[in-house]
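S.K.: here's a sequence, model it:
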Amino acid sequence: MRKPQVVRAEGLPERVTVYEVGPRDGLQNESAIVDVAVKADFIGRLAEAGLTTIETTSFVHPKWVPQLADAAELLKAIDLPPGVRAPVLVPNERGLDRALEAGVAEIAIFASATETFAAKNLNSTVDEQFTMFAPTIRRALDAGLAVRGYVSMCYGDPWQGDVPIEQVVSVGARLTELGCHELSLGDTIGVATPGQVIALIEAFGKAGVGVESLAVHFHDTYGQALANTLTALREGVTTVDSSAGGLGGCPYAESATGNLATEDLVWQLDGLGIETGVNLEKLVETSVWMSTQLGKPAASRVVQALAG
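M.R.: Predicted coordinates for the structure are as follows:
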């Protein structure tokens, strides 16, 4: 299999953590229910490819995301090697109860930077969402769990348009104050460009939230995900969210297309000589297999190039 020529560039980290979201964020938007055995196999294959952080599922109410109704069953079905993190998304305390019962070690919560998305996704206002998050985070921390915070609509909202940077920083800073160890800054509809990425990361730094606490989560709606990722890396970010095969979108934002494909990300990082621990050949094989299960080709350009 062809590999990229390795040419290091200055100002980039030596290692990047690839935060794989395919099993949760990638599959949640699939209309046909994927069998739990297929999901478990998918997660196992991702781990075999060297991914050490795999967001497996969400304890959201089945009414809202039927694809993830099998969360508890799935967690019982997977057997990951030591050192592989398997965080799950929880929307509220009820979701946390189910996660604790399943014995998870790490959770993520999902916040909105905009009023309209908070109303549509969380049935809340931007301010009121913290009333829901505070006890969930507190109880999770008391139980010894690590808590990640997602901030959605960081760069643009399909209903409200541009999103003020200070608004995003305010939401993210409040999550860190509540105890989130990491913030994933989401370009939910894929409209960000590099200048915005720099400005937002710098604004968080001025607000006391260091780059070591930030991760990035880009969608590729306008073909900017890799450019935005490289920009974030130059700003010091070392954790990047991506989805195997480019699976996913956002069920609450119809204009959002797929996530940054993990294969496309790894090809770029491999070419830059940045260590990830991911075996690209095995990852491509995994996405080809998963695309067969779903009955549609993988969106990843690297998968298309290497497996075509």
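
S.K.: okay, CA-based contacts and neighbour counts for the rest of this
M.R.: Fine.

S.K.: ranges for the helices of the stretch 51-200 of the chain?
M.R.: 71-77, 93-102, 115-117, 129-142, 165-178, 194-206 (DSSP state H, counting those that start in this stretch).

S.K.: ugh, typo on my part, it should be the stretch 201-308 of the chain
M.R.: Under the criterion DSSP H, counting those that start in this stretch, the stretch 201-308 of the chain carries helices at the ranges 225-234, 262-271, 280-294, 301-307.

S.K.: can you redo the helices of the stretch 51-200 of the chain as TSV with distance to residue 30 and mean neighbour count?
M.R.: Converted to TSV, those look like this (distance: least, C-alpha to C-alpha, whole Å; neighbours: other C-alpha atoms under 10 Å):
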stretch	distance to residue 30	mean neighbour count
helix 71-77	15	17
helix 93-102	21	17
helix 115-117	21	20
helix 129-142	27	18
helix 165-178	29	18
helix 194-206	29	17
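
S.K.: using TSV, lay out the ones you listed together with distance to residue 38.
M.R.: Below are those laid out as TSV (distance: least, C-alpha to C-alpha, whole Å):
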stretch	distance to residue 38
helix 71-77	10
helix 93-102	20
helix 115-117	31
helix 129-142	29
helix 165-178	34
helix 194-206	36
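
S.K.: and this one, so I can compare the two:
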Amino acid sequence: MSVTSVELVELAPRDGLQNEDAVLTTEAKVELVERAVRAGTKRIEVTSFVDPRRVPQLADADELMSALPRYDDVRYAGLVMNQRGLERALAGGVDEIDILVVATDTLCQRNQGMTTAEACATAAGLVAEAKAAGVFTTITVGASFGCPFEGEVPTPRLGEVLRQVVASGPDELALADTVGVAVPTEITERAALARKVAGPELPLRLHLHDTRNTAAANAMAALTAGITTLDTSIGGAGGCASAPAGTRNLATEDLLYLLDRMGWSTTLDLQETIANAAWLEKQLARSLPSSLLRAGPFP
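M.R.: Okay, here's the model as predicted:
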């Protein structure tokens, strides 16, 4: 196989921390980001600009953005869900914003307090304003493969949501397996649907949870389908706070080991990433689900 590059977007500082019992200090979050950068990460979702009462783990988003060191080749992203969040993100100097639209009304209502249609309309306004400010925009479609409340998400439903978000003109479209229910055949099918709706030019991205131990297989299916930008989290930390059993992100180091052994190239160093997982485990005072953290690399 010819060597192909894979881009890993690091989500530990945001998705990795938002559902943890431990609340890291701003200083510890800065160190987490700096560790990810030293390991070679180029895109990092550093925080979420949401109501701090709902996500107290990320209540210091504004302070964090002021404290983070800047690097010419590293882009910081922030999750936003409304106008106030966008204003805070832009004031903080983010390089990217990630906007969430959940494909099912029930989870969207629980997560964002609005229907999917309302979230699509909100996303369109946020994309327009962010692009006017020169900021890269990603729309992530949550529950693209299944919902903890409504069950299976029919393909026509997903297709309609994708059409609405693509029409708003984001710079990138992401599919999210929010509760970790997808299997490789579904990744293949829905990646094809996303490409059909998005057209040949719009970059695609995939966000995987490892709730049912399928994330690595799903990542391989995504690569085969041509999606080479994947979300990961150091140590496998994190999960969806508003979705029952939405646990375990795909561990950065676990996927990195698989990619390295298969001849895919990334910008990351495996040993440093494993060390970062060990550091984060100590900060959170709990065991993280990373396999490489237990077994180590080979040979």
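
S.K.: can you pull the TM-score for these?
M.R.: Their TM-score after superposition, calculated using TM-score structural alignment, normalised by the length of structure 2, is reported as 0.96; 297 aligned residues with a C-alpha RMSD of 1.4 Å.

S.K.: closest to residue 217 of structure 1 out of the helices of the stretch 51-200 of structure 1?
M.R.: helix 194-206 (11.0 Å; C-alpha to C-alpha).

S.K.: average offset between the closest one and structure 2?
M.R.: Superposing on structure 2 and averaging over aligned pairs (mean C-alpha distance after the TM-score superposition for structure 1), helix 194-206 of structure 1 comes out at 1.3 Å.

S.K.: which part of structure 2 lines up with that helix?
M.R.: Counting by TM-score structural alignment, helix 194-206 of structure 1 pairs with residues 184-196 of structure 2.

S.K.: okay, the helices of the stretch 201-308 of structure 1 in a markdown table with distance to residue 39 of structure 1 and mean neighbour count next?
M.R.: What follows is the helices of the stretch 201-308 of structure 1, written out as a markdown table (distance: least, C-alpha to C-alpha, whole Å; neighbours: other C-alpha under 10 Å):
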| stretch | distance to residue 39 of structure 1 | mean neighbour count |
| --- | --- | --- |
| helix 225-234 | 26 | 21 |
| helix 262-271 | 17 | 22 |
| helix 280-294 | 9 | 19 |
| helix 301-307 | 20 | 16 |
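
S.K.: any chance of TSV for those helices, columns distance to residue 32 of structure 1?
M.R.: Below are the helices of the stretch 201-308 of structure 1 laid out as TSV (distance: least, C-alpha to C-alpha, whole Å):
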stretch	distance to residue 32 of structure 1
helix 225-234	27
helix 262-271	23
helix 280-294	8
helix 301-307	22
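
S.K.: quick one: closest of these to residue 46 of structure 1.
M.R.: That would be helix 280-294 among the helices of the stretch 201-308 of structure 1, by C-alpha to C-alpha, at 6.7 Å.

S.K.: what angle do that closest one and helix 262-271 make?
M.R.: Per axes from the mean of the first three to the mean of the last three C-alpha atoms, to 10 degrees, the angle that helix 280-294 of structure 1 makes with helix 262-271 is 170 degrees.

S.K.: mean per-residue distance, helix 280-294 of structure 1 to structure 2?
M.R.: Averaged over the aligned pairs, helix 280-294 of structure 1 sits 0.8 Å from structure 2 after superposition, using mean C-alpha distance after the TM-score superposition for structure 1.

S.K.: tell me the span between the first and last residue of stretch 95-112 of structure 1.
M.R.: Using C-alpha to C-alpha, to the nearest Å, one end of stretch 95-112 of structure 1 lies 18 Å from the other.

S.K.: also stretch 215-230 of structure 1?
M.R.: Start and end residues of stretch 215-230 of structure 1 are separated by 12 Å (C-alpha to C-alpha).

S.K.: tell me, it lands on which residues of structure 2?
M.R.: Going by TM-score structural alignment: stretch 215-230 of structure 1 matches residues 205-220.

S.K.: residue 241 of structure 2 matches what in structure 1?
M.R.: Counting by TM-score structural alignment, residue 241 of structure 2 lines up with residue 251 in structure 1.

S.K.: go ahead and confirm its match touches residue 31.
M.R.: No - the criterion here is C-alpha atoms under 8 Å, and residue 251 of structure 1 misses it with residue 31 at 10.1 Å.

S.K.: ok, the two, which is more surrounded?
M.R.: More neighbours surround residue 251 than the other of residue 251 of structure 1 and residue 31, with 15 against 10 (other C-alpha atoms under 10 Å).

S.K.: how about that one, what does it touch?
M.R.: By C-alpha atoms under 8 Å, 6 or more residues apart in numbering, the residues touching residue 251 of structure 1 are 28, 29.

S.K.: give me that answer again for 7 Å
M.R.: Residues near residue 251 of structure 1 by C-alpha atoms under 7 Å, 6 or more residues apart in numbering: residue 29.

S.K.: got it, and residue 284 of structure 2?
M.R.: Counting by C-alpha under 7 Å, 6+ apart, residue 284 of structure 2 touches residue 22.

S.K.: map it across to structure 1 for me.
M.R.: Checking TM-score structural alignment: residue 284 of structure 2 goes with residue 294.

S.K.: ditto for residue 160 of structure 2
M.R.: Under the alignment (TM-score structural alignment), residue 160 of structure 2 maps onto residue 170 of structure 1.

S.K.: and the gap between that match and residue 192 of structure 1?
M.R.: For residue 170 of structure 1, the distance to residue 192 of structure 1 (C-alpha to C-alpha) stands at 19 Å.

S.K.: for the alignment partner in structure 1 of residue 296 of structure 2, give its distance to residue 241 of structure 1.
M.R.: Superposed on structure 1 with TM-score structural alignment, residue 296 of structure 2 falls opposite residue 306. For residue 306 of structure 1, the distance to residue 241 of structure 1 equals 22 Å [C-alpha to C-alpha].

S.K.: now residue 295 of structure 1
M.R.: Counting by C-alpha to C-alpha, the gap from residue 295 of structure 1 to residue 241 of structure 1 is 24 Å.

S.K.: which residue is the nearest non-sequential neighbour of residue 168 of structure 1?
M.R.: Of all residues not flanking residue 168 of structure 1 in the chain, residue 113 sits nearest, at 5.3 Å (C-alpha to C-alpha, 6 or more residues apart in numbering).
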